[in-house]
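Asks: Turn this into a model:
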Amino acid sequence: MKRLKVQGLFVIILLLWSACSEKKTDGHKKPIASATGEQPIALVIHGGAGTIRRENMSPEREKAYREKLSEALNAGYAELESGKPALQAVMTAIKVMEDSPLFNAGKGAVFTHDGKNEMDAAIMDGKTRNAGAVAGITTVKNPITAAYEVMVSSPHVFMVGKGAEQFAAEQHLDIVDPEYFRDERRYKQLMRIIDAEKTQLDHSSLREMELEDPYFNDRKYGTVGAVAVDEDGNVAAATSTGGMTNKRYGRVGDVPVIGAGTYADNATCAVSATGHGEFFIRNVVAHEIASIMRYTGKTISDAADEVVMKQLVEMEGSGGVIAVDKNGNIAMPFNSAGMYRGYIKEKGKPHTFIYDDENEGL
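Replies: The predicted model follows:
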């Protein structure tokens, strides 16, 4: 009888030990599974907002954009799925778009009035609220990597111009000749805009230019961005741009301004913006969305809509944002005619969108 009691006690101890063990995290430190499953992972990207209409888009060009957006989504999601942090996922997605001439970032950056490509980028970690940004750089192949190095390898947040380029070289990043960024389509765009400034075009001429070159109206827009949440519930945001076509005087937009075009905080959300940068700076758009969530308890969708669809509209500011919170909820509002955008929450199932009438299924 005593032996049976001992054996029974031993079984109870084993059961208790097993139950406790199930509550521990695995080697990747995954959160404890809830009734609805494990911590969700998600990635959201954008490739710029502006006057993007079906009548201005050939089937071939639309296909190219959707394929590149899908490639960026799949590449970033692969990082999340393998247990990499959100920071790595957003950088990976951004680099895919920086390497494509389809977007106004990296290889496809627009030209300044002086015929140069000057790029800006920023990245932010929602867990620590550490951030890095660069502006006016011309030789770093992937500007987002320079922003990342500023964040992790320096005591600073923001570097510009030659100093930022020198720092990037010291971090052994890929340095290229400025000619690497030259894209003839973008250069012709600059020439057309400069010519347009010299003459007073009538309405029919302007319409003709829009149909021939859908980028004409969007010379103040164009950016790529990514936000993500990883298996630990940490969020991150990254944004990269070639800035404004025909810009002068060292103009810098909202992208590298932490809180304006880029922001991340685990307590609220991660945001990347695209649009007319001056308005996004004046409204501190990315931080404003996070603040509304923090102080009013509104959802990420409601907070993003309030800023993009109301505050910006009231100031006649055009553009959009992408955002994600730690629970994998996402938002992609924009008040322009279109925005290249997409999200992925499951392997092999990227969702891409361009126009304002597409059902996003959110």
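Asks: alpha carbons only for contacts and neighbour counts from here, please
Replies: Fine.
Asks: what about the helices in the stretch 1-150 of the chain?
Replies: Using DSSP state H, counting those that start in this stretch, the helices of the stretch 1-150 of the chain run over residues 2-22, 59-81, 86-98, 143-153.
Asks: how about this one, so we can line them up?
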Amino acid sequence: MKNALFVAASAALVALAPTHAFAEAHEDAQAPKWSIAIHGGAGTLSPDSMTPERRAEYEAALQEALDAGAKILAEGGSAMEAIQAAIIPMEDNPLFNAGRGAVFTWEGENELDASIMDGRDRSAGAVTGVTTVRNPILLADRVRTDSPHVFLMGEGAEQFALERGFEVTPAEWFATEARRQSLERMKANAMSALDVDHKFGTVGAVALDMEGNLAAGTSTGGMTGKRWGRIGDAPVVGAGTYADNRSCALSATGWGEYFIRVGVAQEICTRLRIHREMHAEHAPTGAALASWRDAFSNSVRAHDQSIADEVMAEVKELGGDGGIILVTPEGHALYSFNTTGMYRGRATSDGMNEVAIFGGEDTGSGHTPDH
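Replies: Purely as a prediction, here's the structure:
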């Protein structure tokens, strides 16, 4: 019988307010809400260097992914189902650096990473260095639901996939000529991964369903020319992915080494949770709770945005760049990125449905901290 507004007032710490007060507020609660946000990478993007045709391709791909997830939520499906439905078409689309179209390692292979987390119980699954699984996000979720572990790597993850019935996808499915050329330019000109990749094409999705549950997922091919079994933030729970019904669901994209050092995903969600706990201590009881709940929901969005921006500023201070998407228990779908652009989209039960690429293109408050 939970809904998103009920969770917004109580999920932080139900024990901090009398349970009968929340029950009273629930009786006159509004209809349940849902919300979803997606990303397809962030980086140094310039409107001048993108043709109208190329832009239309990306916008169509983002809208397809966004619509797939939103449809599930609108029909009463779970956040976990929605984020996977949104991520799979991006994993299959060579425009993004995940699944098909993943970048090449120094040795000329496509190694795939993914993670997923359920905000209801903070169960999580992750895989890294897989090479034969078409949709790594599905394998990450299978690790979450059908293994005693959270994180599997390489051959072990591949063996687990085979034992759970995943088909072996040939290497040629993932490889694209554009990504191969990026590796060749990098080697020929002694360039860095940042020189050949003007954006981080990692994909991700976060969602709130009508039961008030949050979920997050992230999938990537890593960085061009990565060596020595390098692992970025995307498969690292707490760095690139995190979900907790008490605070937020978050997925990151960017220079993974810095997101790991800051612990971006959990850092933001933890700050949001603490803020909610502090306010729950002062929540009124009885009929006054409903109006308090609405006022809190309206004021907390700006606070949540500022926290996300602050953490992304920390990433920049250390030398990293990228961005994040997050959804809160109140249904706010937010962005923050310290780059010139991030491929992104969001949709809510309130009627918002938009995709964007460069900074300042959103109708909402998707912030771009100082570059």
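Asks: so what number do they get for TM-score?
Replies: TM-score for the superposed pair, counting by TM-score structural alignment, normalised by the length of structure 1: 0.84. Supporting figures: 320 aligned residues with a C-alpha RMSD of 2.2 Å.
Asks: can you list contacts of stretch 252-266 of structure 2?
Replies: With C-alpha atoms under 8 Å, 6 or more residues apart in numbering as the test, stretch 252-266 of structure 2 has contacts from 39, 41-43, 200-204, 218, 232-234, 236-242, 250-251, 311-312, 314-315, 318-325.
Asks: try it again with 7 Å
Replies: For stretch 252-266 of structure 2, the external contacting residues (C-alpha atoms under 7 Å, 6 or more residues apart in numbering) are 41-42, 200, 202, 232-233, 238-242, 250-251, 311, 315, 320-325.
Asks: which of the residues you listed are buried?
Replies: With neighbours counted by 16 or more other C-alpha atoms under 10 Å, those contain buried members at 41-42, 200, 202, 232-233, 238-242, 250-251, 311, 315, 320-325.
Asks: Could you verify that residue 339 of structure 1 is part of a strand?
Replies: Yes: judged by DSSP: H, G, I helix; E, B strand; the rest coil, residue 339 of structure 1 forms part of a strand.
Asks: residue in structure 2 matching it?
Replies: Matched to structure 2 by TM-score structural alignment, residue 339 of structure 1 sits across from residue 342.
Asks: what about its match, how many neighbours?
Replies: Other residues within reach of residue 342 of structure 2, judged by other C-alpha atoms under 10 Å, total 31.
Asks: which ones are touching it?
Replies: Residue 342 of structure 2 makes contacts with 41-43, 357-358, as judged by C-alpha under 7 Å, 6+ apart.
Asks: Same check on residue 331 of structure 1?
Replies: Residues touching residue 331 of structure 1, when contacts are defined by C-alpha under 7 Å, 6+ apart, comprise 300-301, 304, 322-324.
Asks: what does residue 339 of structure 2 give?
Replies: By C-alpha under 7 Å, 6+ apart, the contact list for residue 339 of structure 2 reads 42-44, 321-322, 371.
Asks: And the strands in structure 2, which stretches?
Replies: In structure 2, the segments counted as strands under DSSP state E are 35-43, 112-118, 123-130, 151-153, 199-200, 203-208, 214-220, 241-244, 248-254, 322-327, 333-337, 341-348, 353-358.
Asks: and the angle from the last one to strand 35-43?
Replies: It stands for strand 353-358 of structure 2. Comparing the axes of strand 353-358 of structure 2 and strand 35-43 via axes from the mean of the first three to the mean of the last three C-alpha atoms, to 10 degrees yields an angle of 10 degrees.
Asks: Measure the mean distance from strand 353-358 of structure 2 to structure 1 post-superposition.
Replies: Once the two structures are superposed, the average separation between strand 353-358 of structure 2 and the matching residues of structure 1 is 0.8 Å (mean C-alpha distance after the TM-score superposition for structure 1).
Asks: residues in structure 1 aligned with that strand?
Replies: Taking TM-score structural alignment as the measure, structure 1 aligns residues 350-355 with strand 353-358 of structure 2.
Asks: Cheers, nothing more for now.
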